[in-house]
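**Q** A predicted structure for the sequence below; I have some questions about it.
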Amino acid sequence: MKDDRSAVPAPQAGEPTPMTGGEALARQLVKEGVRDIFGVPGVQLDWAVDALAGMQDELRFIVPRHEQATSYMADGYARSSGRAGVSMVVPGPGMLNALSGLATGYACSSRMLFLAAQIPSDKIGRGLGMLHELPDQSGILKSLVKWHGLAASPAAVPGVLRNAVQQLHSGRPRPVGVEIPQDVLQRSEPVALADATVAAEPGQVDEALIERAAALLRRARMPVIVAGGGIVAAGASAALARLAERLQAPVLVTENGTGALSSRHPLALNWLSSRALLPHADVVLSVGSRFIEPQGAPPRLRADARLISVNAEAQDLGPPRTPEAAICADARLALEALAAALDGHRPAADRTGDVQTLRAWTAAQLADIEPQCEWLRVLRSAIPDDGFLVSDLTQVGYPAHLGYPVYEPGTFISAGYQGTLGYAYTTALGVAAAHPDRAVVAIAGDGGFGWTLQELATARRYHLPVVLVVFNNEAFGNVRLLQERQFGRSYATELTNPDFMHLAKAFGVDGMRVSNPAGLAGALAGALAARRPALIEARTGAFPSPWHLIRGGAPATPNPLGTPINVEGDTP
C-alpha cells in the first residue's frame, strides 16, 4: 500500500511549506535531478529514509550490504554517467566505512555527493559519548571533499544541497560532502525548496596563454600530446581528436586517461609508448594530467623540449613541472581554443606511420606478460564497444590500461592513484545502476573480491547484471610477487577462499568456472547475453611481473624511432 504522504503535491521552489528536514532532503534531491541514492539506513537517518519511502516513484534507494559499497557504487555511477553519484550513511563508523570509496572518487575526479548524518546539533563537539560520535567528523570529511556544508535547520537543507550540486558542476569534478544532524532531519518547519542548480559554464581561457602555446606548437617538428583523466572528466575527447589531427601529434594516453582517445584512432598510443616517443618530442602538450610519474617526478624529456601544461587545478601546473605555458582551464575549452588558434596550420609531417611503428614496438614489449594479455584480449572481444570494464588491482588488471583497447570515453574505470584494492565489484554495481542496458564487467583477484563478496546479494536484489571475473590463485598474488622479488620469500599472502561456485549459488547468481582464456571467452559471452548477475571464477597460477612495463624505466629494446636527441638528465 502506497504511503498517503506521497500523494501530497510537491511544493514549488520559493513556496514555504511545512516539512521535515528529511522531506526537504528528498524533495530537493529530486529537483536537482537525482534519481538514485546508495545508502544504508540507521537510526540517525530514520527521518530521511522515511521521506525516501514516500517518494519511491521518484527516488530509488539502493541498499548494499556494507557502507563501504555505498561510496564505491556512487563513484561508479558518477564516473560512468557524468551525473551526480549520491551516497548516504549514518555518522561515525558509517561514514568511516565509506571513506575509502570517497578517497577513490577524490583521486579520480568523480562527481560524488556524499551525505552523512550527524549526531544531534546541540551535542556536536562536546565529547559526550553520543552514539556514533567522532571527535571531529566534519574535519575528517572536509579532508576528502572539495566542498563541505552542514545544514543547521530544515529550512537550510535545500540551499546547502543546491550549493553542493553547484560545486559538483563547477571547476574540477570532485566529491562534495553534506552533513545533516539527526534532529534537523526530524524537525518540521516551513521550508522553501531552492531552484534547481544550473550547471556553471567553465571559466574563460586566457587568450594570451593560448597564443603562447599555439606559437610553440606551430614551430614544433615533433609535437606530442599527453592526455590525462581530465580529458574524460571534461568530455573533451572530440576536441582532443581534432587538435591531434590538426597537429599530426601522437597522443600518449595516461593510465587515468584511458579512453580519452579511442584506441582505434590513428594517433592514439598507450603510456608504454612514452618511453620511446617522449625522447623525440620537441614540444609536449599535457592536458588534464598531473604529468607526474609514480615516483613523483615528471617524465624525462629532451633537454631542449618545451612543455605546455593544461589543467583545471592550478597546483598541478607548478613544480616539480617546468612548463613554458601553464594554462589553468577546463580541458575541453583549452583544446578548442588551441585548435582555433591553429586553424590552417600545416604539420611538419604525417605521424601515423610513427604511431604504427610504436604500436608494434609496444606489442612486442607486452609479449613479456602474454598470459595476462591473452586474458585481456578475451575480455575485449566479448565486451561491446560501449560496454564497461571496471578493473581491480589484480595481476590481469594491472596492465589493463596497456593491453585492453578502449573505444569510448568513460568505459574503462580504475582506482587511479589511490590503488584501492577490492573496489571494482561494487563500483561496477554503480555503473550498472546508471546504465541498465549496457554490458558491465568487473575483474578482480580472489584477494580483492574478498572485500566485497557480500555484495552479490545487492546485485541479485536490484537486478544489476554485472559479470564479475575472479582470477583465483589463492593468494594476494601481487604482494607475493613483490615479496619474493625483494626478499626471496613470501609471508602472509596465502588465502583460504570459499568455493566460489557454491558462493554464487548461495546468493542466487549464475556461477561458472574456467581454467584458461578460451573457457573465459565462452563463459563471458553467455553471461553477458543472459543479462543476469554472474560470477566467473578463472583458476590461474602465478603470472609474470608486469611492473617493468607499468612503472617507467629505460626501454628493454632499442628505440624504434631511432636514436633520440639528448634527454634531460643524460650526459651528452
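**A** Cool, got the structure.

**Q** going forward, measure contacts between C-alpha atoms and count neighbours the same way
**A** Fine.

**Q** And the helices in the stretch 251-400 of the chain, which stretches?
**A** 274-277, 331-341, 352-366, 370-382, 400-403 (DSSP state H, counting those that start in this stretch).

**Q** all strands of the stretch 201-350 of the chain, in order?
**A** Applying DSSP state E, counting those that start in this stretch to the stretch 201-350 of the chain gives strands spanning 223-227, 251-253, 268-270, 283-287, 306-311, 325-328.

**Q** Just name the most buried of those strands.
**A** strand 251-253 (a mean of 28; mean count of other C-alpha atoms under 10 Å).

**Q** which element is L535 on?
**A** Assigning secondary structure by DSSP states H and E places L535 in strand 534-539.

**Q** likewise H148?
**A** Per DSSP H and E: strand 147-150 holds H148.

**Q** after that strand, next one along is what?
**A** Using DSSP H and E, the next helix or strand after strand 147-150 towards the C-terminus is helix 157-168.

**Q** hmm, back to that, now for the helices of the stretch 251-400 of the chain, which one comes closest to R551?
**A** helix 274-277 (10.7 Å; C-alpha to C-alpha).

**Q** Could you list the buried residues of the strand holding L535?
**A** Neighbour counts over strand 534-539 (16 or more other C-alpha atoms under 10 Å) mark A534, L535, I536, E537, A538 as buried.

**Q** of all the residues you listed, which comes closest to T104?
**A** Among these, and counting by C-alpha to C-alpha, the member closest to T104 is L535, at 24.3 Å.

**Q** ok, now which ones touch the closest one?
**A** V467, L468, V469, V470, F500, M501, A504, V509, D510, G511, M512 (C-alpha atoms under 8 Å, 6 or more residues apart in numbering).

**Q** could I get the residues you listed as JSON lines with neighbour count, distance to P371 and secondary structure?
**A** JSON lines is the format used below for those (neighbours: other C-alpha atoms under 10 Å; distance: C-alpha to C-alpha, whole Å; DSSP: H, G, I helix; E, B strand; the rest coil):
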{"residue": "V467", "neighbour count": "28", "distance to P371": "21", "secondary structure": "strand"}
{"residue": "L468", "neighbour count": "26", "distance to P371": "19", "secondary structure": "strand"}
{"residue": "V469", "neighbour count": "26", "distance to P371": "16", "secondary structure": "strand"}
{"residue": "V470", "neighbour count": "25", "distance to P371": "15", "secondary structure": "strand"}
{"residue": "F500", "neighbour count": "19", "distance to P371": "22", "secondary structure": "helix"}
{"residue": "M501", "neighbour count": "16", "distance to P371": "24", "secondary structure": "helix"}
{"residue": "A504", "neighbour count": "21", "distance to P371": "26", "secondary structure": "helix"}
{"residue": "V509", "neighbour count": "19", "distance to P371": "28", "secondary structure": "coil"}
{"residue": "D510", "neighbour count": "18", "distance to P371": "26", "secondary structure": "strand"}
{"residue": "G511", "neighbour count": "21", "distance to P371": "23", "secondary structure": "strand"}
{"residue": "M512", "neighbour count": "18", "distance to P371": "20", "secondary structure": "strand"}
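
**Q** take a look at this one as well, against the first:
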Amino acid sequence: MSYDYPDIDKAVELIDKSKSPVVMIGGGTKGYSQLISQFSERIGAPVIYALNGKGVLSDFDERVMGGIGLLGTKPSVEALDKTDLLILLGTSFPYVNFLPKGVDVIQVDSNPSNIGKRVRATVEFVGDVSDFLSKILPRVKEKDDKFYVRMKDSKEKWFNELNKKESDMSKPMKPQMVAYELSKVFTEGVVVVDTGNVTMWGARNFRASGNQRFVFSAWLGSMGIGVPGAVGALFVYDKVLALVGDGGFAMTMMELITAKKYSRPIKVVVFNNSKLGMIKFEQEVMGYPEWGVDLYNPDFSKLAEAIGIKGITVEDPKDLPSAIKEMSESEELFVLNAIVDPNERPMPPKLTFTQAKNYVLSVFREKLEPSEEE
C-alpha cells in the first residue's frame, strides 16, 4: 500500500542537516533489511535495534551497533549519547530513559497509536516502513562523513569485551560462551528465546547472521515460551532452535511430548544454572540475600531420552563445540543440557553493579510512588 507523506520535505531537511543520525528499528521492519541497509548507508547512520528488531540485519554489519536498553550494548548507548537525530522505524520502544532527550525525532509506524506514544516526534509518518524508505531514499543526500564509521572503534572494543566471556574456558561454563558458540553454527532458521537471564545471552551474545528470525516474549516477558514457541514455529519453518533457561524449561518442558508426537525436530538448549537467575540478580541489586531461587532440576538429558528424544549434558566447555555440531547435524528432536555458571550476572551496558542497583531501585520507586498527576 502506498501512502501520501505531506511532511516528507521536512524529514529530508532534518536528515540532510544531521551530523550524527541514528536509525532505530523494531518488529515493524522485519522483511525490509535491504531497504534499511541502503538507507543507513546513504545517510551514514548506525543502526540500533529494539528486541523485536534483532536479526533484521546482521550483528556483524559495520553499521549495526546492537540492541538498546538493559539488554543492549555499549556502542548503542554511545551512539544515542552523540546523536542529533533519531529515526524510529517500526518500533514503539517503551524504555524512554534509554532514548536521547532534546533531539529531533522522525517516527514511522503503520499503527497510528504508536506515533508519539513514547517520545514526542518532530515529524510523524503513519505508514509502512518499506513505503516510507522507498520514497525518501532517492531524496536524501549521500553523506561523506558517516557517523557509523566514527563508531567503528566503539563497536570493536565492545566485541572484544564480549569475547572475554565467550572464550572463557573455566568451569562452570559461561552462558555467554554457549550462546556465542550456537550462533556460529545455527546461522539460519528461527531462534526462539525464552524469558530470564537467557534473554540477555540470546539478545547480546547470540550473533545474528541476518538470515535468522528471532522470537522473544518482548512485551509480556513470559517465562516458558521457548519449547511451545519452537514447536509452533516448526509447523511453518524448517529449522528452529530454542534457547531456554532451566526455570522456563521446567514450566513447559512436557511440550517435548507434543514435539515428539507430531515429529517436530526442534533443537532445545537448556541454560542450566539451577537458579532463577534473573530473580537472583534482582534480589542482589536490591541488597537482599538470594531467597527462593534454587531449582531442583532433574537430568534434562535423561528426561529427553525418556520421551524418545536425543539428549546430551555438557559441563566442560571443551566438549561444547562437538555437542553443538552433533545437535546441528541431527535430523531428530534434540535437547542439549548445558550446565552454566549460576553467578554470571546479566549486567546492563555501561553500568557497574552499584549503578545497576540504583537503576533498579529507581524503577521500583516509579512503580510504587503515585505521580503528581494521580
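**A** In hand now; what should we look at? Bear in mind that the values here come from a model prediction, so they are computed numbers and not experimental data.

**Q** coming back round to it: pick the most deeply packed of the helices of the stretch 251-400 of the first structure.
**A** Note that of the helices of the stretch 251-400 of the first structure, helix 400-403 is the most buried (mean count of other C-alpha under 10 Å), with a mean of 24.

**Q** and for that helix, what span of the second structure is it aligned with?
**A** Using TM-score structural alignment, helix 400-403 of the first structure lines up with residues 202-205 of the second structure.

**Q** Give me the residues contacting the matching stretch.
**A** 51, 54, 66-67, 71-73, 162, 166, 176-177, 179-180, 193, 243.

**Q** Tell me the one of those nearest V105 of the second structure?
**A** Using C-alpha to C-alpha, these come closest to V105 of the second structure at G67, 18.6 Å.

**Q** show me the contacts for that closest one.
**A** By C-alpha under 8 Å, 6+ apart, the neighbours of G67 of the second structure are I48, Y49, A50, L51, K54, T73, S76, A203, R204.

**Q** what about 7 Å?
**A** Neighbour list for G67 of the second structure: I48, Y49, A50, L51, T73, S76 [criterion: C-alpha atoms under 7 Å, 6 or more residues apart in numbering].

**Q** Just give the nearest non-adjacent residue to it, would you?
**A** Closest residue in space to G67 of the second structure, ignoring its immediate chain neighbours: Y49 at 4.8 Å, by C-alpha to C-alpha, 6 or more residues apart in numbering.

**Q** so that neighbour makes contact with M24?
**A** Yes. Using C-alpha atoms under 7 Å, Y49 of the second structure is in contact with M24, at 5.4 Å.

**Q** Dump the helices of the stretch 251-400 of the first structure to JSON lines, plus distance to P266 of the first structure.
**A** Output for these, formatted as JSON lines (distance: least, C-alpha to C-alpha, whole Å):
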{"stretch": "helix 274-277", "distance to P266 of the first structure": "15"}
{"stretch": "helix 331-341", "distance to P266 of the first structure": "18"}
{"stretch": "helix 352-366", "distance to P266 of the first structure": "6"}
{"stretch": "helix 370-382", "distance to P266 of the first structure": "19"}
{"stretch": "helix 400-403", "distance to P266 of the first structure": "16"}
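
**Q** re earlier: quick one: which two of the contacts of G67 of the second structure are the most distant?
**A** Pairwise across those, and taking C-alpha to C-alpha, the largest span is found between L51 and S76, at 12.8 Å.

**Q** State the distance from the residue positioned nearest the centre of the second structure to V231 of the second structure.
**A** Centrality entry for the second structure: nearest residue to the mean C-alpha point is A203, 3.1 Å, by C-alpha atoms, centre = their mean. To V231 of the second structure, A203 of the second structure is 21 Å away according to C-alpha to C-alpha, to the nearest Å.

**Q** what's the answer for D131 of the second structure, then?
**A** 33 Å.

**Q** Show me what E315 of the second structure aligns to in the first structure.
**A** Aligned partner of E315 of the second structure by TM-score structural alignment: S515.

**Q** Can you tell me the closest non-neighbouring residue to that match?
**A** Per C-alpha to C-alpha, 6+ apart, closest to S515 of the first structure is R539, 4.9 Å.

**Q** In contact with that neighbour, which residues?
**A** By C-alpha under 7 Å, 6+ apart, R539 of the first structure lies in contact with F471, N472, N473, V514, S515.

**Q** Can you tell me which of those end up in strands?
**A** F471, N472, V514 (DSSP state E).

**Q** ok, back up a step: as a markdown table, the strands of the stretch 201-350 of the first structure with distance to L482 of the first structure would be great.
**A** Formatted as a markdown table, the strands of the stretch 201-350 of the first structure follow (distance: least, C-alpha to C-alpha, whole Å):
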| stretch | distance to L482 of the first structure |
| --- | --- |
| strand 223-227 | 30 |
| strand 251-253 | 27 |
| strand 268-270 | 25 |
| strand 283-287 | 32 |
| strand 306-311 | 34 |
| strand 325-328 | 38 |
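
**Q** residues near the closest residue to V355 of the first structure other than its chain neighbours, how many?
**A** Distances taken as C-alpha to C-alpha, 6+ apart place L267 nearest to V355 of the first structure, at 6.1 Å, with adjacent residues excluded. L267 of the first structure has 25 neighbours, counted by other C-alpha atoms under 10 Å.

**Q** L267 of the first structure corresponds to which position in the second structure?
**A** Matched to the second structure by TM-score structural alignment, L267 of the first structure sits across from R63.

**Q** Y49 is in contact with that match, correct?
**A** No. Taking contacts as C-alpha under 7 Å, R63 of the second structure lies outside contact range of Y49: 11.5 Å.

**Q** returning to what we had before: where does the strand holding L535 of the first structure end up in the second structure?
**A** Going by TM-score structural alignment: strand 534-539 of the first structure matches residues 334-339.

**Q** go on, stretch 178-189 of the first structure?
**A** With TM-score structural alignment applied, stretch 178-189 of the first structure matches no range in the second structure.
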